[in-house]
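[1] Next come a sequence and a model predicted from it.
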Amino acid sequence: MPGPLHGLRIIEFAGLGPGPFACMMLADHGATVIRIERPGGTQGGPESDTTTDILLRSRKRIAIDMKSASGIAVLRDLIATADGLVEGFRPGVMERLGLGPDDMLALNPKLVYGRMTGWGQTGPYAPMAGHDINYIALSGALHAFGRKGEKPTPPINMMGDFGGGAMMLAFGMVSALLHVQRGGDGTVIDAAMTDGSALLMSMIYSFHGQGWWQDERGVNMLDTGAHFYDVYETRDGKFISLGPIEPQFYAKMLALTGLADDPAMQPQNDTAKWDDMRDRLARVIALKTRGEWDAVMVGSDACYAPVLSLTEAPAHPHNRARETFLTAGGVKQPAPAPRYSTIATTQPEMADGHTHTREILAQLGYSETLIKETLAQGGVS
């Protein structure tokens, strides 16, 4: 069967990073996503970049001049027949174009209007420029990433852009689309990366409130404070990850590393001894290569995995068995996730560098004559 979002049409206004990722998720799961691009090339790079940009896979593309009357007319026709819309401009930009939520919901009362920004549509920071690092700084998330005694370390842009922004927007879109299908009205989604990254920290805020998570980096169980939840360097300069939190798994790790009889390694949760136990464990791990530790650990309950590079991960036997990565358009990329038992995700298709303008206009009901007239006016291409 086709994907769970099959039959839904989403209008995506071209942007960078998190917006395309949210729309990639919707397309991966069966929605028809029509990407509105600038004439002469998509936002974020020259036209040729679209053929290798994984985030732009599985889309229909049309270039529209949003400053032209003919372009706006086509855009309004698209939005009038759409189930959802996604935009990531600063607050007020869509309103100035005459495409704000009030106007578009008047045009299409069942529309789900998704807005994603860093600071949100309201609040004193809303008009300011920013990036992932700023948004997760304000939510308290960035403070938690890093080792003891060191400055905060940004987790690239996974926490704000993609976790707190794109995934929250995708979830919000699907939730609101379900609401509409059950008879509800269209709505506006205000997806702010500050809000989303704060929400992702819910467990840590809970632990802190309960009194057993210190408001300090690198001294807690999950932030590299614990010796049994950390990354270790091997003899060949590579790394492995260990995470045996439960006592039975910790015992298995000690047995496989030869430390089961070391009394200094027994008080697993004695935080005062974590640094000493980390040093002892690090010295043992450094005696073998990563491959040698694979031979010792894989198949056990020691909560172990090798730390793989971006080049290595697609070739790993587990990822190959699950087809976690695939190749489309000559580009190696992560496969759609999650999986379903009885319905299929969309087989990714990379952009070919061309728009689908005629096809899109025909689906709107434009006659061949009207398509030619519209193209001649120059508002779309």
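    Arrived safely.

[2] For the rest of this, base every contact and every neighbour count on C-alpha atoms.
    Will do.

[3] which ones are touching the residue nearest the centre of the chain?
    Central residue of the chain (CA atoms, centre = their mean): F162, 3.3 Å from the mean position. F162 makes contacts with G17, P18, F21, as judged by CA atoms under 8 Å, 6 or more residues apart in numbering.

[4] Surely the first one is in contact with D161?
    Yes. In terms of CA atoms under 8 Å, G17 counts as a neighbour of D161; the distance is 7.2 Å.

[5] more crowded one of the two?
    Remark: of G17 and D161, D161 carries more neighbours, 30 against 16, as counted by other CA atoms under 10 Å.

[6] SS state for the more buried one?
    Classification of D161 using DSSP: H, G, I helix; E, B strand; the rest coil returns helix.

[7] residue ranges for the strands of the stretch 251-381 of the chain, please.
    Counting by DSSP state E, counting those that start in this stretch, the stretch 251-381 of the chain has strands at residues 304-306, 325-328, 331-334.

[8] Which strands or helices does the first one pack on?
    When you say that, I think you mean strand 304-306. Under the contact criterion of 3 or more CA pairs under 8 Å, 6 or more residues apart in numbering; DSSP states H and E, strand 304-306 touches strand 239-242, helix 290-297.

[9] from these, which stretch is densest packed?
    Mean neighbour count (mean count of other CA atoms under 10 Å) peaks for strand 239-242 among the helices and strands packed on strand 304-306, with a mean of 19.

[10] Show me what that one is in contact with.
    Strand 239-242 has contacts (CA under 8 Å, 6+ apart) with 228-234, 290, 302-307.

[11] 6 Å instead?
    Y229, D230, V231, Y232, E233, C303, Y304, A305, P306, V307 (CA atoms under 6 Å, 6 or more residues apart in numbering).

[12] What is the most widely separated pair among the residues you listed?
    Pairwise distances across those (CA to CA) peak at 16.3 Å, for the pair E233 and C303.

[13] quick one, strands of the stretch 1-150 of the chain?
    9-13, 32-37, 60-63, 84-87, 112-117.

[14] Looking at those strands, which is nearest to R322?
    The closest of those to R322 is strand 32-37. By CA to CA, the value is 26.1 Å.

[15] Which other helices and strands does that closest one contact?
    For strand 32-37, the elements it packs on are strand 9-13, strand 60-63, judged by 3 or more CA pairs under 6 Å, 6 or more residues apart in numbering; DSSP states H and E.

[16] hang on, isn't T224 packed against R217?
    No. Look at T224 against R217 with CA atoms under 6 Å: they stay out of range, at 8.6 Å.

[17] Tell me where the stretch 251-381 of the chain has helices.
    According to DSSP state H, counting those that start in this stretch, the stretch 251-381 of the chain carries its helices in the segments 274-285, 290-297, 317-322, 357-363, 368-377.

[18] With distance to Y250 as new columns, can these be given to me in a markdown table?
    Putting those into a markdown table (distance: least, CA to CA, whole Å) gives the following:
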| stretch | distance to Y250 |
| --- | --- |
| helix 274-285 | 12 |
| helix 290-297 | 13 |
| helix 317-322 | 23 |
| helix 357-363 | 58 |
| helix 368-377 | 67 |
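
[19] dropping in the other structure now:
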Amino acid sequence: MTGSPTGAAASPEKTGPLAGLKVIEMAGLGPVPLAALMLSEMGAGVLRIERADSGQPLLSLPEEYDLDRHGRSILKLDLKDPTGAELLLRLAAKADILVEGFRPGVMERLGLGPDVVLQRNPALIYGRLTGFGQDGPLSARAGHDITYLAYAGLLHALGRQDAPPAPPLNLVADQGGGAMMLIAGVLAALFQRSLTGKGQVIDASMIEGASMLAAPIHAYMAAGLWSDRRGENLLDSGAPFYDTYETADARHIAVGCLEPRFFAEFARLLPLDSRFVGSQYDKSSWPAMRAAIAGRIRERTRDEWAALFAATDACVAPVLSLVEARDHPHNRARQSFVTSGRLERPAPAPRFSQNPQTLAAAPAAGDRQPGGILTRFGLSEEEIGALAKAGVIDR
């Protein structure tokens, strides 16, 4: 069985700077699917390999909302069956990139580790993403974003002085230190391959990726400009001019006027006693400054303050909810959020002047039809029929 069944929708021709690249994504949780989504929207053709016996996911979403599957072709394989593992090796031999997020040793036990796969395709870029890295005493341990932040020292730094450390959703270790660092590694390896013709293995660790995001903070500490105690510093709610404040309607505004000229503008419009302008960075004045700011902010609603500061460089913003952010005039003007079916979601990012990205949609029928998928990887009609007969792929 080859090609899409009659009437099945095929994926639209992709655009973007990675158009033409073939990516294999080993299905999993967390940051690897986000990385694969972004590679897909940059133009790469992504084939997501799902386990034939995969159970119920941690968070089950209707397909129209499931970004872990949007923009991909989907192939279910039993990789514990040697025939299924061999098929994946054949697919990897025709791919440019493979990304996986299993614990160290899982791909090796399946006979699909980088040593084996790179023998079949020396030009392949094999991206591996874990919490702790491929080796080390914790490498086999399970974890989540909060776990990796704790080991990186970052969770200790997040939150207020008089409160426990606060987890920042799963944005820092999973998505920032994980997905973004994996993508950076893949793109760097692609450039190196363009010079040498050789692929390589990327060992991306969420602890190390998140730590790298905090490299400037480590530099500030080394220079004596940052305390290792939470809530005492310039960017961690320690400074009264870089914090959030409750408004008259029990909402909040964000104040971020670090530079003296921006703080002076903020003080003029609030208004704030001029004595604070000259002592902005005098920490002994911060308690009184904070109390004065908080008192003034409670006099008006969030939107009244937003309107007052809208046309200024005082660096004051309304704290919008996720839903409100979609309707903000700036985000609407930039089309920063887009609609795909009934899903309104962030637009593909970043933007490219010459290669507009393709918004990923839920897999069409043709994106889940094994015959058509395998044909694109060079398998013959007879081979596909034999695999279907053996039960390695669905009919």
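    Received, thanks. Note that this is a predicted model, so its numbers are computed, not measured.

[20] Tell me how the two chains score on TM-score.
    Superposed pair, TM-score by TM-score structural alignment, normalised by the length of structure 1: 0.95. Supporting alignment: 380 aligned residues with a CA RMSD of 1.8 Å.

[21] returning to what we had before: will you turn the helices and strands packed on strand 304-306 of structure 1 into TSV that also has distance to L254 of structure 1?
    TSV is the format used below for these (distance: least, CA to CA, whole Å):
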stretch	distance to L254 of structure 1
strand 239-242	11
helix 290-297	11
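
[22] quick revisit: and the residue nearest to the centre of structure 1? What does it align with in structure 2?
    Aligned against structure 2 by TM-score structural alignment, F162 of structure 1 finds its counterpart in Q175.

[23] With E292 of structure 1 instead?
    Using TM-score structural alignment, the equivalent of E292 of structure 1 in structure 2 is E304.

[24] cool, and A82 of structure 1?
    A82 of structure 1 maps onto A95 in structure 2, by TM-score structural alignment.

[25] my guess is that match meets K22, correct?
    Yes. A95 of structure 2 sits in contact with K22 when judged by CA under 6 Å, with a separation of 4.9 Å.

[26] The helices of the stretch 251-381 of structure 1: which one's closest to P244 of structure 1?
    Comparing the helices of the stretch 251-381 of structure 1 under CA to CA, the one sitting nearest is helix 290-297, at 12.0 Å.

[27] mean shift between that closest one and structure 2?
    Once the two are superposed, helix 290-297 of structure 1 sits an average of 0.9 Å from its aligned residues in structure 2 (mean CA distance after the TM-score superposition for structure 1).

[28] Which element, helix or strand, includes G185 of structure 2?
    helix 181-196 (DSSP states H and E).

[29] chain center to that helix: distance?
    Chain-centre distance of helix 181-196 of structure 2: 18 Å, with CA atoms, centre = their mean, to the nearest Å.

[30] neighbouring contacts of that helix?
    Residues outside helix 181-196 of structure 2 that contact it (CA under 6 Å, 6+ apart) are G199, A204.

[31] Check which element follows that helix along the chain.
    strand 201-205.

[32] which part of structure 1 lines up with that following strand?
    Going by TM-score structural alignment, strand 201-205 of structure 2 sits over residues 188-192 in structure 1.

[33] Quick check: the matching stretch compared with structure 2, mean distance?
    By mean CA distance after the TM-score superposition for structure 1, the fitted stretch 188-192 of structure 1 averages 0.5 Å away from its aligned residues in structure 2.

[34] if we can go back for a sec, tell me which of the helices of the stretch 251-381 of structure 1 lies nearest to G330 of structure 1.
    Nearest to G330 of structure 1, of all the helices of the stretch 251-381 of structure 1, is helix 317-322, at 17.1 Å by CA to CA.

[35] picking that back up, which residues do A95 and K22 of structure 2 both contact?
    Counting by CA under 6 Å, 6+ apart, A95 of structure 2 and K22 have no common neighbour.

[36] returning to what we had before: distance to G243 of structure 1 for the contacts of F162 of structure 1 - can I get that in CSV?
    Formatted as CSV, these follow (distance: CA to CA, whole Å):
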residue, distance to G243 of structure 1
G17, 31
P18, 30
F21, 30
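
[37] Would you mind finding the most buried of the strands of the stretch 1-150 of structure 1?
    strand 112-117 (a mean of 26).

[38] So which bit of structure 2 is that one matched to?
    With TM-score structural alignment as the criterion, strand 112-117 of structure 1 aligns to 125-130.

[39] average gap between the matching stretch and structure 1?
    For stretch 125-130 of structure 2, the mean deviation from structure 1 after alignment is 0.5 Å (mean CA distance after the TM-score superposition for structure 1).

[40] Distance of the closest residue to T130 of structure 2 other than its chain neighbours relative to A36 of structure 2?
    Spatial nearest neighbour of T130 of structure 2, excluding adjacent residues (CA to CA, 6 or more residues apart in numbering): S205 at 5.1 Å. Per CA to CA, to the nearest Å, S205 of structure 2 is found 17 Å from A36 of structure 2.

[41] With neighbour numbers in mind, choose between these two.
    Neighbours per residue (other CA under 10 Å) separate S205 of structure 2 from A36, with A36 holding more: 33 against 26.

[42] any idea how far R230 of structure 2 is from that one?
    Between A36 of structure 2 and R230 of structure 2 the computed distance is 35 Å (CA to CA).

[43] what does A52 of structure 2 give?
    From A52 of structure 2 across to R230 of structure 2, the span is 46 Å (CA to CA).

[44] which residues in structure 2 does stretch 206-213 of structure 1 match up with?
    Using TM-score structural alignment, stretch 206-213 of structure 1 lines up with residues 219-226 of structure 2.

[45] Can you get me a residue count around A321 of structure 1?
    A321 of structure 1 sits with 10 neighbouring residues when counted by other CA under 10 Å.

[46] can you check L39 of structure 2 too?
    Residues lying near L39 of structure 2 (other CA under 10 Å) number 25.

[47] cool, S48 of structure 1 as well?
    S48 of structure 1 has 14 neighbouring residues, counting by other CA under 10 Å.

[48] And T42 of structure 1, by the same measure?
    Close neighbours of T42 of structure 1, defined as other CA under 10 Å, add up to 22.

[49] which residue lines up with T153 of structure 1 in structure 2?
    Match for T153 of structure 1 (TM-score structural alignment): A166.

[50] Report the distance from stretch 237-246 of structure 2 to the chain centre.
    27 Å.

[51] Between its first and last residues, how far does it reach?
    Distance between the boundary residues of stretch 237-246 of structure 2 (CA to CA) amounts to 14 Å.

[52] What are the contacting residues of stretch 311-329 of structure 2?
    For stretch 311-329 of structure 2, using CA under 6 Å, 6+ apart, the contacting residues are H252, I253, A254, V255, G256, C257, F262, E265, F266, A306.
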